[in-house]
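**Q** I'll drop the sequence and a predicted model, then ask my questions.
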Amino acid sequence: MANFSWLLLLGFLTFSLSYASAQELISDPVSYDVLVFEHFEKGKTYFIRKGGRIKYRLYNSPKTTYKGELQKVNRESMIVDGREIPLKDCSLIAGRVRSPKEFQGAILLGMGAGVIPLSAALLGVNSIAGPIVIVGGVVVLTVGIIRSMSARKFKMTKGWAAYGGQLQFDRSYQKQ
C-alpha cells in the first residue's frame, strides 16, 4: 500500500509540474521581400532575399555586369544600391539563392566539423579506424561546403521569369 501511495504522489507531482510549466503559444508572422525566379517548363522556383548581394546585366549593355545589394523588391522592379531597375530590362540576374540544398549543406557541414575532432580524440590516429573516419569527415565537410554555397545565374533568355514577391510564414514560439 505504501508503494501505491508513493506512485500516486509521484504521478500527481509530475502532472502538476507539466501543468505549471505549460506556456502560451505566441504567433509571430514574418514576411520577407524576395526576388522570385521561376522556370515554368522545368517547374523550378528559387528566391533571393532582400539584403542579398546580386549581379545583373541589362539588355541594352550586355557586356557590363553590375553588382550591388538588393535593397527593395517591387512586383516589376528592384532597387539595387539606390537605383531602380525594371526586371523586364534585365537579361541576367545572379545571386545566392535559398533552397533545400543549402539546408542540407549546412547539416553536412556541421556533421563533418563534429566528426573530425571526435574521431581524432576517441579513435586516435594510430589505429586503422581513426584515419578512415577522419578522411570520411573531411569528405562530408567538403560536400557540405559545396552544397551550402548556392549561387545561381538566371538568364531571362533561357526561360526564367523574375518578379518581386513576399515570402510569408508564421514562426510560433512559447511565451517565456
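**A** Structure received. Numbers count the residues shown, from 1 in each chain.

**Q** drop to CA atoms for contacts and neighbour counts, all remaining ones
**A** OK.

**Q** contacting residues around stretch 78-94?
**A** Here stretch 78-94 makes contact (Cα atoms under 8 Å, 6 or more residues apart in numbering) with 54-60, 62, 68-73, 76-77, 151-157, 162-164.

**Q** Out of those residues, which sit inside strands?
**A** 54-58, 62, 68-73, 77, 151-155, 162-164 (DSSP state E).

**Q** Can I have the buried ones of the residues you listed as a ChimeraX selection?
**A** Buried members of the ones in strands among the contacts of stretch 78-94, defined by 16 or more other Cα atoms under 10 Å, are picked up in ChimeraX with:
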select :54,55,56,57,58,68,69,70,71,72,73,77,154,155,162,163,164
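
**Q** Look at residue 103 and tell me its secondary structure.
**A** helix (DSSP: H, G, I helix; E, B strand; the rest coil).

**Q** Surely it and residue 144 touch.
**A** No - in terms of Cα atoms under 8 Å, residue 103 does not count as a neighbour of residue 144; the distance is 9.4 Å.

**Q** When the two are compared, which one has more neighbours?
**A** residue 144 (24 against 14; other Cα atoms under 10 Å).

**Q** check contacts around that one.
**A** Contacts of residue 144 by Cα under 8 Å, 6+ apart are 104-110, 112.

**Q** Next step: those residues restricted to helices.
**A** 104-110, 112 (DSSP state H).

**Q** next one: stretch 77-84 to chain centre, how far?
**A** 24 Å (Cα atoms, centre = their mean, to the nearest Å).

**Q** Same check on stretch 132-146?
**A** For stretch 132-146, the distance to the chain centre is 20 Å (Cα atoms, centre = their mean).

**Q** For that stretch, list every residue counted as buried.
**A** For stretch 132-146, by 16+ other Cα under 10 Å, it's 133-134, 137-138, 140-146.

**Q** if I look at residue 166, how far off is residue 36?
**A** Residue 166 sits 9 Å away from residue 36, going by Cα to Cα, to the nearest Å.

**Q** adding another structure so you can compare the two:
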Amino acid sequence: MNATRFFYLLMLLASIITTTNAQSKYFTRTGTVIFDAEGKLDDIEEIKAKNTSATCVLDAATGQMEWAVTMSKFAFANSLMQKHFNENYVESEKYPKASFKGKINDISKVNFDKDGTYPVGVTGTMTLHGVTKEVNVKGVITVEKGKILVNSGFDIPLKDYKIDIPTVVFVKIAESAKVTVSAALEILNGK
C-alpha cells in the first residue's frame, strides 16, 4: 500500500470514529424533574413542584451523564409555597442550580441502536443547596425510534442537604422528598 492510500485510509477511519463519537452523545434542555415533599398530614395542601427545563447530557459510549436544574424554575400550584421554597428552603438566589454528575454503571447492557427498555444503575454526585453527596439510584433507559428516554425516581433526605424544616411546619413537609426525573434525549449535533 502506498503512502497516499494509507493516508486516505487513516482519514476515512478518523472520520468514521469522529462521526460515531458525535452520535453517541445525547442531550435535552427540556427534562422534567418533579419534587414531592408532602408531609404526614393528608388534609394539608400538597407540597409538589414541577420543573420542565432541566438540562441533561448523556455520553452513550462511556455512560457519563450530567444534569443541571435551575431551582427557581420549579412551579408550585400555590405561589406562596413557591416563594417559601425559593427563599427559605433551597435559597435559590444563593444556590441557583442543583446538579448531578455521574455514570451509568452497566452501560454495556444498553443497546442504543435497538428499541427496548433497559434497567440501569447510576452512581455519581448530586449537589443541592451547596452540599455535594454521593448517590446511587436505579433508572430505566428506553430506546424508541432513535430517541433515548431516561427515567428515575429516588428520595432525597432534606437534612442531608442542609435544608431545614421549621418545627411549625414539620408535619406538613416530609423529611425526604420524592424526586422523579425524566427526559427525552436527542443526538447532540455539536451546535
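**A** Ah, there it is. Everything numeric in this text was worked out from a predicted model, so none of it was measured.

**Q** Can you pull the TM-score for these?
**A** The TM-score (TM-score structural alignment, normalised by the length of the first structure) is 0.28; 87 aligned residues with a Cα RMSD of 5.5 Å.

**Q** what about residue 53 of the second structure, distance to residue 123 of the second structure?
**A** 23 Å.

**Q** can you give me the strands for the first structure?
**A** Under DSSP E, the first structure gives strands at 25-26, 29-39, 44-49, 53-58, 61-73, 77-80, 83-86, 90-96, 151-155, 160-170, 173-174.

**Q** can you list those strands in CSV and add distance to residue 119 of the first structure?
**A** Formatted as CSV, those follow (distance: least, Cα to Cα, whole Å):
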stretch, distance to residue 119 of the first structure
strand 25-26, 41
strand 29-39, 40
strand 44-49, 37
strand 53-58, 38
strand 61-73, 41
strand 77-80, 47
strand 83-86, 52
strand 90-96, 33
strand 151-155, 32
strand 160-170, 39
strand 173-174, 36
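
**Q** Tell me which of these approaches residue 18 of the first structure most closely.
**A** Residue 18 of the first structure lies closest, by Cα to Cα, to one member of the strands of the first structure: strand 173-174, at 14.3 Å.

**Q** which residues does residue 33 of the first structure contact?
**A** Residue 33 of the first structure neighbours (Cα under 8 Å, 6+ apart): 49-50, 72-73, 164-167.

**Q** Residue 166 and residue 36 of the first structure: which has the busier surroundings?
**A** Of the pair residue 166 of the first structure and residue 36, residue 36 is the one with more neighbours under other Cα under 10 Å, namely 21 against 18.

**Q** If you drop the residues flanking it in sequence, what lies closest to the more buried one?
**A** Among residues not flanking residue 36 of the first structure along the chain, residue 47 sits closest, at 4.8 Å (Cα to Cα, 6 or more residues apart in numbering).

**Q** you'd agree residue 160 of the first structure is up against residue 154?
**A** Yes - using Cα under 8 Å, residue 160 of the first structure is in contact with residue 154, at 6.3 Å.

**Q** shared neighbours of the two, which are they?
**A** By Cα under 8 Å, 6+ apart, the residues touching both residue 160 of the first structure and residue 154 are residue 37.

**Q** and the buried residues of stretch 132-146 of the first structure, which of them are in helices?
**A** 133-134, 137-138, 140-146.

**Q** want to try JSON lines for those residues, with distance to residue 4 of the first structure as columns?
**A** Below are those laid out as JSON lines (distance: Cα to Cα, whole Å):
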{"residue": "133", "distance to residue 4 of the first structure": "51"}
{"residue": "134", "distance to residue 4 of the first structure": "53"}
{"residue": "137", "distance to residue 4 of the first structure": "52"}
{"residue": "138", "distance to residue 4 of the first structure": "55"}
{"residue": "140", "distance to residue 4 of the first structure": "53"}
{"residue": "141", "distance to residue 4 of the first structure": "54"}
{"residue": "142", "distance to residue 4 of the first structure": "57"}
{"residue": "143", "distance to residue 4 of the first structure": "56"}
{"residue": "144", "distance to residue 4 of the first structure": "54"}
{"residue": "145", "distance to residue 4 of the first structure": "57"}
{"residue": "146", "distance to residue 4 of the first structure": "59"}
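
**Q** Residue 163 of the first structure versus the residue nearest to residue 36 of the first structure, what's the distance?
**A** Counting by Cα to Cα, the gap from residue 47 of the first structure to residue 163 of the first structure is 10 Å.

**Q** Ok, residue 103 of the first structure next?
**A** Distance of residue 103 of the first structure to residue 163 of the first structure, computed by Cα to Cα: 24 Å.

**Q** what's the answer for residue 155 of the first structure, then?
**A** When residue 155 of the first structure is compared with residue 163 of the first structure (using Cα to Cα), they lie 14 Å apart.

**Q** Residue 2 of the first structure too?
**A** From residue 2 of the first structure to residue 163 of the first structure the distance is 72 Å (Cα to Cα).

**Q** With residue 18 of the first structure instead?
**A** On the measure of Cα to Cα, residue 18 of the first structure and residue 163 of the first structure end up 48 Å apart.
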